[in-house]
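> Build me a model:
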Amino acid sequence: MDEIIYSNQGDQNFGNPTGGNKKLLVIVLAVVAVLVVGALLYWFLVDRGGEIVNNNPSNNPNNINNMAVDQEALKLQKEIEEKNKVVGKIFLEPVRSEIAKGQEFTVSVMMNTGGVDISAGGVELLFDNTKLEAVKVDNGGSVLTIGAVKTIGEGKVEIIQGQPADGNWKDSDDGFNGERGLLAKVVFRAKVIGEVAVGFNREKSKLIFDDGKGTAMKVEFEEGRYTIK
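Presented below is the predicted three-dimensional model:
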């Protein structure tokens, strides 16, 4: 009877790979390792790093915009505080005078800008029209050369003058910056004997900063009092 011989060569090949199979396995494992390491590096350096960069206030576009807005707001607040310290003055010359009944006399409207530049000035003068008559307004010698408004009404005179300016209220090379600047002159006629005042409508009497924004400064007023004999 023939002897049957069983071969386990296939099992041996399965459990003990040949040299070629070993090389293939090593290559596969190396590729997998490279892919895993690459993925980890990408996550760490790109995705995670990107999050860190975006969370950095100095690089976040929204934060940069907010910082710019905050700086502009601080600059504006500082400018407002500086302007609030400026006090101008509108006054009349002469402040006191005696006039004969029926006589005409001239009152000059003067401006003190408080040491800064203005681009416009205006007043509304108020008076008792039973005692005084406003005859005319003369703005020929005004330090603000452009006459915008010059009207005479019942018991009031309105004057507004302007000047081309550069928007820099701290300079003195345009507009007007000074202690005694003529806005305009008003000629009155004395109608009856007695005391009469020429004052200001304070809501409509203003000096405007040369800031390009039309900002009115704080203003003090000195009215005139006249005796008609």
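> drop to CA atoms for contacts and neighbour counts, all remaining ones
Fine.
> Tell me which residue is most central in the chain.
Leu76 (5.1 Å; C-alpha atoms, centre = their mean).
> how about whichever strand or helix holds that residue: buried residues?
Assigned by DSSP states H and E, Leu76 belongs to helix 61-84. Within helix 61-84, the residues that qualify as buried are Lys83, counting by 16 or more other C-alpha atoms under 10 Å.
> now Gly162: how far from Gly175?
Taking C-alpha to C-alpha, to the nearest Å as the measure, Gly162 falls 8 Å from Gly175.
> got any residues that touch both of the two?
119-120, 144 (C-alpha atoms under 8 Å, 6 or more residues apart in numbering).
> Could I have the buried ones of those residues as ChimeraX selection syntax?
ChimeraX command restricting the shared contacts of Gly162 and Gly175 to the buried ones, with burial defined by 16+ other C-alpha under 10 Å:
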select :119,120,144
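> Another sequence for comparison is provided below:
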Amino acid sequence: MIKFTLVLFVLVSGALFLFGSSASAQNGTLFFSPATGSFAQDDSFWVNVMVNTQGEDVNAVAAYFTYPEDKLEAREINTANSAMTLFAEKKYGQGRVEISGGKPTPGFSGIQQIASVLFRVKSSSGAATLTFASDSAVLTDAGNANILNLVASGKGAYVLKAKSSASSSPTPRPSSSVSPTPTTSSQPAPSSFPTSQPQFSLSDVRVDTITGESARIAWVTSEGANSVVEYGPNKEYAFIVLRGELAMEHQITLENLSPQTEYHFRVKGTNAADKELQSEDQVFTTGALQTQQGKEEKGIFGGRGLFIGGIIGAILMLLMLVMVIARKRGESSLFSQE
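Model (predicted):
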């Protein structure tokens, strides 16, 4: 088993070295799910490492990323739900996680999970950022070209906080029974403050366009926020699409969908203050695929006006030609009589 792992490591590493810089459209991305969150000291949480091949068939992925070792402790890598079946690396420590492996031809495509990583929060404040390293790669099945767009790949940003003191507050609560009146009497001033400051909101969630293989989701936020769509055949939302840039008007196109299939989805947005909102579950159904034969029929019969117009034009041209020939024959007969 050790020998097999070593051979696989050499093969994957060699492929990354030889073909990592091959010229190809770099549309593939790596991202984390969830990409944001707030966790208290000593909390443990899982982060899914995801890949979006943008429809390309890929057979190898190297997902290397860094984390702040003073704030987070990596504790476990789980690949039970991975799209890859062979692994060369599953390492973590010293502020870096390394996961690489592949799947034999034809590989896999679309939005897929690479692995899940378990972290424990060490710090009681600050933020922890997960960032993919420049030696990461996503290799195509045909040609082993590296299609990873590192700039477009997502980051993980997590807010860290101290343990909640609520667990120790039940005992002082009786003594604080005197304080409710002062606190409520002093609250009116702050309570009037939010009325002058608009609250972060998410609205107008809609499906703009639906085809047999895609659907465009659009929505609006009251202030700049990232764009997240979670979707799938049920409310477990097996897939996720994320855009990290902040915007108020959001549009995300879901691709590689199955025709005539019902999908559940919800949208999310996190603003600069790390406040997250999400919509209710919504449903759409993709249309039927339009066959090539259908397209040809539409070209002939759908453009019936043009088709008939062309026939009439041809008939008129033919009549004019007949008249010209007849006229010339008439003239020649006159000359012959003279």
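> Among the shared contacts of Gly162 and Gly175 of structure 1, name the ones in helices.
Among those, no member falls in helices (criterion: DSSP state H).
> Quick one: the shared contacts of Gly162 and Gly175 of structure 1 as CSV, columns for distance to Ile193 of structure 1 too.
Shown next, in CSV, are the shared contacts of Gly162 and Gly175 of structure 1 (distance: C-alpha to C-alpha, whole Å):
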residue, distance to Ile193 of structure 1
Ser119, 40
Ala120, 36
Leu144, 35
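> How far does the strand or helix carrying Ile308 of structure 2 sit from its chain's centre?
Following DSSP H and E, one finds Ile308 of structure 2 within helix 304-337. The gap between where helix 304-337 of structure 2 is centred and where its chain is centred comes out at 62 Å by C-alpha atoms, centre = their mean, to the nearest Å.
> and stretch 96-106 of structure 1, how far apart are its ends?
12 Å.
> Where does it end up in structure 2?
Mapped onto structure 2 using TM-score structural alignment, stretch 96-106 of structure 1 covers residues 36-46.
> for stretch 53-71 of structure 1, same thing?
Going by TM-score structural alignment: stretch 53-71 of structure 1 matches no residues.
> What separates the first and last residues of that stretch, distance-wise?
First-to-last residue span, stretch 53-71 of structure 1, C-alpha to C-alpha: 23 Å.
> same question, stretch 191-205 of structure 2
Note: stretch 191-205 of structure 2 ends 30 Å apart using C-alpha to C-alpha.
> just to revisit the earlier point, residues contacting the match of stretch 96-106 of structure 1, please?
Outside stretch 36-46 of structure 2, the residues that reach it (C-alpha under 8 Å, 6+ apart) are 116-124, 156-164, 270, 274.
> which among these end up buried?
116-124, 156-161, 270.
> Show me which of those is closest to Gln282 of structure 2.
For these, the closest approach to Gln282 of structure 2 (C-alpha to C-alpha) belongs to Thr270, at 19.4 Å.
> That closest one pairs with which position in structure 1?
By TM-score structural alignment, Thr270 of structure 2 lines up with nothing in structure 1.
> So Thr145 of structure 1 is in contact with Ala165, correct?
No - the pair Thr145 of structure 1 / Ala165 is not scored as a contact, 11.5 Å apart, by C-alpha atoms under 8 Å.
> neighbour-wise, which of the two wins?
The neighbour comparison of Thr145 of structure 1 against Ala165 (other C-alpha atoms under 10 Å) goes to Ala165, with 20 against 17.
> The more buried one against Ser119, yeah?
Yes - when contacts are counted by C-alpha under 8 Å, Ala165 of structure 1 is listed as touching Ser119 (6.0 Å).
> Map Lys191 of structure 1 onto structure 2.
In structure 2, Lys191 of structure 1 lands on Lys122 (TM-score structural alignment).
> number of nearby residues for the closest residue to its match other than its chain neighbours?
Leaving aside its sequence neighbours, Lys122 of structure 2 sits nearest to Lys71 (C-alpha to C-alpha, 6 or more residues apart in numbering; 4.9 Å). Lys71 of structure 2: 20 surrounding residues under other C-alpha under 10 Å.
> Lys71 of structure 2 corresponds to which position in structure 1?
Match for Lys71 of structure 2 (TM-score structural alignment): Lys131.
> now swap in Phe108 of structure 2 and tell me
Under the alignment by TM-score structural alignment, Phe108 of structure 2 pairs with Phe176 in structure 1.
> quick one: contacts for its match?
113, 117-119, 143-144, 163.
> Narrow the residues you listed to those in strands?
118-119 (DSSP state E).
> and which of the contacts of Phe176 of structure 1 is nearest Leu25 of structure 1?
Asp117 (87.0 Å).
> distance of the closest one from Val26 of structure 1?
Taken as C-alpha to C-alpha, the span from Asp117 of structure 1 to Val26 of structure 1 is 85 Å.
> These two: who's more crowded?
Counted by other C-alpha under 10 Å, Asp117 of structure 1 and Val26 do not tie: Asp117 has more neighbours, with 26 against 11.
> Excluding covalently adjacent residues, which one is nearest to the corresponding residue of structure 2 for the more buried one?
Here Asp117 of structure 1 is matched to Asp57 in structure 2, going by TM-score structural alignment. For Asp57 of structure 2, ignoring the flanking residues on the chain, the nearest one in space by C-alpha to C-alpha, 6+ apart is Ser109 at 4.8 Å.
> so who does the one you found touch?
52-58.
> Quick check: PyMOL command selecting the buried ones in those.
Only the buried entries of these go into this PyMOL selection, using 16+ other C-alpha under 10 Å:
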select buried, resi 52+53+54+56+57+58
